[in-house]
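> pasting the sequence and the predicted coordinates here, then a few questions.
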Amino acid sequence: MKLKEPGIVVGVSNRHVHLSHEDLEKLFGEGYELTPLRPLGQPGQYASEECVELIGPKGSFAKVRILGPVRKNSQVEISRTDSFKLGVTPPVRDSGDIEGTPGIRIKGPLGEIELEKGVIIAKRHIHMLPSDADLYGVKDKDLVSIYCDKEGRKLIFQDVLIRVSEKFALEFHVDIDEANAALLNNGDQVKIIESF
């Protein structure tokens, strides 16, 4: 197996919510703006101080973090394990691809909304700049395999989506279920497999 260098830093994604400005106001009040708590790996994106409650047919999660800035459409990203507790069956999708996905109820301090769609399990992916894509010999929307070399849990993730933009920073995103399966933590490094 041949691996491409250099390694790519890991970002582990726990359950979170992206809100439209309209939905943010319904939950927190007219004119409300998110309060940045800490920056994320991608430029301009941040975890906010604000949290909401996700309420599904079978269960709920309190204190689910909202990520900013606001988006055109609201979206909820959960793991498969989360889906069992909530009682929803979301598909694995690229972020923003929410047509045909289940909805969910979201409760904030000043109101509730019922999303008709928007709950997904995020497809594992790598954010990269065009210069990174050139370095690794890939292009936007390519699918690659990733090798994780944690002692006792060496693992290969296949069908990893490449996402290329001038707005991105180089980072491999997996949800908490996938990270736990490979013993991955934020800041670990993985490598693209060039060939077997």
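Arrived safely. Numbering: from 1, shown residues only.
> going forward, measure contacts between C-alpha atoms and count neighbours the same way
Noted.
> what strand or helix carries residue 156?
Assigned by DSSP states H and E, residue 156 belongs to strand 155-164.
> where exactly do the helices run in the protein?
Counting by DSSP state H, residue ranges of the helices within the chain are 21-28, 80-86, 130-136, 176-181.
> same list (the ones you listed) but as a markdown table, adding mean neighbour count and distance to residue 105.
Shown next, in a markdown table, are the helices of the chain (neighbours: other Cα atoms under 10 Å; distance: least, Cα to Cα, whole Å):
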| stretch | mean neighbour count | distance to residue 105 |
| --- | --- | --- |
| helix 21-28 | 19 | 11 |
| helix 80-86 | 17 | 10 |
| helix 130-136 | 15 | 38 |
| helix 176-181 | 16 | 22 |
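> just put those helices in JSON lines and tack on distance to residue 117.
Shown next, in JSON lines, are these (distance: least, Cα to Cα, whole Å):
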{"stretch": "helix 21-28", "distance to residue 117": "13"}
{"stretch": "helix 80-86", "distance to residue 117": "14"}
{"stretch": "helix 130-136", "distance to residue 117": "32"}
{"stretch": "helix 176-181", "distance to residue 117": "22"}
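> let's bring in a second model and compare:
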Amino acid sequence: MDERKMRMIIEKVIEKMEEQSSIPVEASGRHVHLSKEHVRQLFGDDRHLSIKKELSQPKQVQYNQRVTLIGPKGIIQGVTLLGPARGNTQIELTKTDALKLGIDPPVRESGDLQGSASLWIAGERGVVLAEESTILAKRHIHMEPADAQRLQVEDRQKVAVRIMTNRPVIFEDVTVRVHENYRLSMHIDYDEANACNYVPGTRGKIISID
């Protein structure tokens, strides 16, 4: 085998090894998870919601319908609505969105809503005040137990991840979330994505574990 072919084979092996040790990264835009009661008030009921597409995490969907967010200083129209319905309405924004709306939501993990910001939400059939509903989503990684074992991490651990783009950034304090129903993916918001020149297909690599 000549040197050129050998070099190509070695490069492909290295590329495969790097892929196996890296994590796909997804940029998450502003979106809303409604409670069943708020679905009823804004759209009638969930029979009036139609699925646009399935998301990377199992059983999570995006609807065709959208909502408007109303804050003290501004509004944002056409906000993505995700499902299925949850026990409590949760709105996830970027800091840029929050400044436009005139609110100051905390950085929180999903579901940690006590003391968070409130917003009005407008839908096809009405308007509701979603109290203690709004957060800046803390960056995190979803993974199955097999992925956690391969990457040598545990549920709830905090890690630092290097985002591998032409403008690489290291994100610290990234929460690992392990569950058998998860699929491997790191989630960052659009502000974070813009900071590192994110493009679809971007991957990250865990470089340290707390």
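That came in fine, so what should we check first? A quick note: this is a predicted structure, and the numbers were derived from the prediction, not measured.
> thinking again about what came up before, looking at the helices of the first structure, which is nearest to residue 57 of the first structure?
Ranking the helices of the first structure by proximity to residue 57 of the first structure (Cα to Cα) places helix 80-86 first, at 6.2 Å.
> mean shift between the closest one and the second structure?
The superposed helix 80-86 of the first structure is, by mean Cα distance after the TM-score superposition for the first structure, a mean 0.4 Å from where its aligned residues fall in the second structure.
> mind giving me the packing neighbours of that helix?
Applying 3 or more Cα pairs under 8 Å, 6 or more residues apart in numbering; DSSP states H and E, we find helix 80-86 of the first structure packed against strand 60-68.
> can you give me the stretch of the second structure that the strand it packs on aligns onto?
Counting by TM-score structural alignment, strand 60-68 of the first structure lines up with residues 75-83 of the second structure.
> contacts for that stretch next, please.
Applying Cα atoms under 8 Å, 6 or more residues apart in numbering, the external contacts of stretch 75-83 of the second structure come out as 30-34, 60-70, 97, 100-101.
> swap the cut-off to 7 Å and go again
Stretch 75-83 of the second structure is contacted by residues 30-33, 60-63, 65-70, 101 when judged by Cα atoms under 7 Å, 6 or more residues apart in numbering.
> what's the burial count for residue 151 of the first structure?
By other Cα atoms under 10 Å, the residues close to residue 151 of the first structure number 9.
> sorry, back to before: residues in the second structure aligned with the strand holding residue 156 of the first structure?
Alignment of strand 155-164 of the first structure against the second structure: residues 169-178, by TM-score structural alignment.
> give the buried residues for the matching stretch.
Residues of stretch 169-178 of the second structure classed as buried by neighbour count (16 or more other Cα atoms under 10 Å): 169, 171-172, 174-178.
> in JSON lines, list those along with distance to residue 105 of the second structure.
As requested, these are exported to JSON lines (distance: Cα to Cα, whole Å):
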{"residue": "169", "distance to residue 105 of the second structure": "24"}
{"residue": "171", "distance to residue 105 of the second structure": "20"}
{"residue": "172", "distance to residue 105 of the second structure": "20"}
{"residue": "174", "distance to residue 105 of the second structure": "19"}
{"residue": "175", "distance to residue 105 of the second structure": "19"}
{"residue": "176", "distance to residue 105 of the second structure": "22"}
{"residue": "177", "distance to residue 105 of the second structure": "22"}
{"residue": "178", "distance to residue 105 of the second structure": "26"}
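> which one of those sits closest to residue 197 of the second structure?
residue 169 (9.2 Å).
> contacting residues around that closest one?
Residues near residue 169 of the second structure by Cα under 7 Å, 6+ apart: 162-163, 196.
> who wins on neighbours among those?
Sorting the contacts of residue 169 of the second structure by how many neighbours each has (other Cα under 10 Å) puts residue 163 first, at 24 neighbours.
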